[in-house]
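Undergrad: structural data only, the sequence is not supplied:
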């Protein structure tokens, strides 16, 4: 596959690439083909070379990655309207059920009780300034303090209601995120196929080629350069060279012109009898 046709890894999938790379380096002692790690190149240098050649390695599993991304996007697109509809329905039903009570407790009750308290207290204390003090002044002050206490209680209940609503919405949101985080079976299978191909056809051959590359200098101050390609095992292209390609360059075949002389012609000194 040509490098220009290899898809670039999405940011959300780079962590998976690094995880598979770390697992391969961590379990290198279990693979004889990676037994040379630590002799010329250590795990840190191989990790640096692999990360700088992410596109090259990912291209070896491009088909599986394209299939995985396609299935994942289709699943997300199909699940998005359902999740949004459920969220809107749940929010709408909760809002409709609690709209009347929440509005009265959170807005109307404190406002009305506070307004009544202010009015009755102002009138009551104003009447108490008169001489003689009207008998109704004491009753108005008592009613004003009653509405003041009622306003305080209403504000407390409204605050508790808002706190409970916030906690309930947070729990619902966390539960929705956990449900979305669970991959469907088809997406999980596509992901496993991509990770397997990435390991077997991309990362492991790249590590082997890096260990066998004599140009990689482990003593250099700069990171080792990335390997130019990943070797293909078990396949060699057909030989299209001509049979005479190995001949000395510039050498031309010699040709002898045919003899067109007559068998009876031998020159003037040889006349026929």
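TA: Now that the structure is in, tell me what you want to look at. Just so you know, these numbers come straight off a predicted model, no measurement behind them.
Undergrad: going forward, measure contacts between C-alpha atoms and count neighbours the same way
TA: Noted.
Undergrad: count the residues that sit near residue 189.
TA: Using other C-alpha atoms under 10 Å, residue 189 has 13 other residues around it.
Undergrad: what helix or strand is it on?
TA: helix 185-197 (DSSP states H and E).
Undergrad: repeat for residue 228
TA: Going by DSSP H and E, residue 228 is not in any helix or strand.
Undergrad: what residues sit buried inside stretch 34-53?
TA: Under the neighbour-count criterion of 16 or more other C-alpha atoms under 10 Å, stretch 34-53 has 34, 37, 40-41, 43, 45-47, 49-53 buried.
Undergrad: out of those, which sit inside helices?
TA: Counted as lying in helices by DSSP state H, out of the buried residues of stretch 34-53, are 43, 45-47, 49-52.
Undergrad: longest helix in this structure, please.
TA: The chain, longest helix under DSSP H: helix 135-181.
Undergrad: and it, what does it pack onto?
TA: Applying 3 or more C-alpha pairs under 8 Å, 6 or more residues apart in numbering; DSSP states H and E, one finds that helix 135-181 contacts helix 109-128.
Undergrad: how far does the helix it packs on sit from the chain's center?
TA: Its chain's C-alpha centre and that of helix 109-128 lie 61 Å apart, by C-alpha atoms, centre = their mean, to the nearest Å.
Undergrad: okay, pairing it with this:
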């Protein structure tokens, strides 16, 4: 049964361990100490063995990992305690203003265009009446006025969309710059990765490949004293062939002593 999580390794850092192990196995051909991989053990078997010993491997870089976790926690606390509430409220106000402008920019052309169609339709319908009503020209004038408003609203909407796109692009760049990984955290993470690789993963893989009992049919070595390689407590049963003879002494067997009943003789003798 393989171990799925290390007591010392946080859940959020488990993928980093997996990536480092996979990268090491993928580039094994570039490492002379892993040149024998594939003769007895392949990459998948080595990975299974390493995952079963993840607590042992991460303990080899415990000091660097503790420092990395400490630096990361301090930076998170600084970000949470940083004064940013004013900026957030200002951003929400701006977002609200931009939202209202977007709604107006969308609705204004629609409403103006609808009014234009109504006035023009009614105006031209009245012109067909004989005699022509006096307010037919008024309806047409209002329709063409709303037509001009429709064109102006469309131009306003296009300009507003362009301005919003430019503003959002500049905001995204600023956000990416603000979440840049600090140098101290990057150095602590790299130090942990190097320690984990050099003092944990690589020695483990070297010992696994050097262990003569790690055959291809058994991904995890069964020897009880295999150095860094863990033992899972499984041993093969010792079977003997059917024709094998035992060299020990055979059990001593004696049949029970039966006697026949006493037949014959006189009655007086029997008494």
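TA: Arrived safely, thanks for sending. Because the structure is predicted, anything quoted here is derived from the model rather than measured.
Undergrad: before we move on, the earlier item: just the buried positions in the helix or strand immediately after the helix holding residue 189 of structure 1 in the chain, please.
TA: Next helix or strand after helix 185-197 of structure 1 toward the C-terminus (DSSP H and E): helix 204-212. When burial is assessed from 16+ other C-alpha under 10 Å, helix 204-212 of structure 1 yields the following buried residues: 204-211.
Undergrad: if we can go back for a sec, in JSON lines: the buried residues of stretch 34-53 of structure 1, plus distance to residue 94 of structure 1.
TA: Formatted as JSON lines, those follow (distance: C-alpha to C-alpha, whole Å):
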{"residue": "34", "distance to residue 94 of structure 1": "60"}
{"residue": "37", "distance to residue 94 of structure 1": "61"}
{"residue": "40", "distance to residue 94 of structure 1": "66"}
{"residue": "41", "distance to residue 94 of structure 1": "62"}
{"residue": "43", "distance to residue 94 of structure 1": "56"}
{"residue": "45", "distance to residue 94 of structure 1": "57"}
{"residue": "46", "distance to residue 94 of structure 1": "56"}
{"residue": "47", "distance to residue 94 of structure 1": "52"}
{"residue": "49", "distance to residue 94 of structure 1": "55"}
{"residue": "50", "distance to residue 94 of structure 1": "52"}
{"residue": "51", "distance to residue 94 of structure 1": "50"}
{"residue": "52", "distance to residue 94 of structure 1": "52"}
{"residue": "53", "distance to residue 94 of structure 1": "52"}
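Undergrad: of those, closest to residue 120 of structure 1?
TA: Proximity of the buried residues of stretch 34-53 of structure 1 to residue 120 of structure 1 (C-alpha to C-alpha) peaks at residue 51, which lies at 76.4 Å.
Undergrad: which SSE is residue 55 of structure 1 in?
TA: Going by DSSP H and E, residue 55 of structure 1 is in helix 54-59.
Undergrad: superposed on structure 2, what's the mean shift for that helix?
TA: Once fitted to structure 2, helix 54-59 of structure 1 is off its aligned match by 2.5 Å on average (mean C-alpha distance after the TM-score superposition for structure 1).
Undergrad: neighbouring contacts of that helix?
TA: 1, 3, 6-9, 50, 198, 202-203, 206, 229-230 (C-alpha atoms under 8 Å, 6 or more residues apart in numbering).
Undergrad: out of the residues you listed, the closest to residue 99 of structure 1 would be?
TA: The closest of the contacts of helix 54-59 of structure 1, once distances to residue 99 of structure 1 are taken by C-alpha to C-alpha, is residue 9, at 47.3 Å.
Undergrad: and the closest one, which of the three is it?
TA: coil (DSSP: H, G, I helix; E, B strand; the rest coil).
Undergrad: residue 214 of structure 1 now?
TA: coil.
Undergrad: give me the number of residues near it?
TA: The burial count for residue 214 of structure 1: 9, using other C-alpha under 10 Å.
Undergrad: and what of residue 165 of structure 1?
TA: 11.
Undergrad: tell me the residue in structure 2 aligned with it.
TA: Aligned against structure 2 by TM-score structural alignment, residue 165 of structure 1 finds its counterpart in residue 164.
Undergrad: which ones are touching that match?
TA: Counted by C-alpha under 8 Å, 6+ apart, residue 164 of structure 2 has contacts residue 98.
Undergrad: same thing with residue 183 of structure 1?
TA: Contacts of residue 183 of structure 1 (C-alpha under 8 Å, 6+ apart): none.
Undergrad: residue 151 of structure 1 touches residue 113, doesn't it?
TA: Yes. Residue 151 of structure 1 lies in contact with residue 113 (C-alpha atoms under 8 Å); the separation is 4.8 Å.
Undergrad: hang on, residue 36 of structure 1 packs against residue 213?
TA: No. Counting by C-alpha under 8 Å, residue 36 of structure 1 does not reach residue 213; the two are 11.7 Å apart.
Undergrad: now the residue most central in space within structure 1: how far from residue 107 of structure 1?
TA: What sits nearest the mean C-alpha location of structure 1, by C-alpha atoms, centre = their mean, is residue 12, with 1.2 Å. According to C-alpha to C-alpha, to the nearest Å, residue 12 of structure 1 and residue 107 of structure 1 sit 45 Å apart.
Undergrad: how about residue 228 of structure 1?
TA: Counting by C-alpha to C-alpha, the gap from residue 228 of structure 1 to residue 107 of structure 1 is 70 Å.
Undergrad: same check, this time on residue 197 of structure 1
TA: 61 Å.
Undergrad: of the two, which one has the most company?
TA: residue 197 (19 against 14).
Undergrad: and the more buried one, what pairs with it in structure 2?
TA: Checking TM-score structural alignment: residue 197 of structure 1 goes with residue 195.
Undergrad: hang on, the earlier thing: roughly how far is the longest helix of structure 1 from the heart of the chain?
TA: 42 Å.
Undergrad: now swap in stretch 103-119 of structure 2 and tell me
TA: 49 Å.
Undergrad: buried ones in it?
TA: 105-106, 108-109, 112-113, 115-117, 119.
Undergrad: list the contacts of that stretch.
TA: Contacts for stretch 103-119 of structure 2 (C-alpha under 8 Å, 6+ apart): 139-140, 142-147, 149-151, 153-154, 156-157, 160.
Undergrad: sorry, back to before: and which of the buried residues of stretch 34-53 of structure 1 is nearest residue 173 of structure 1?
TA: Using C-alpha to C-alpha, those come closest to residue 173 of structure 1 at residue 51, 35.8 Å.
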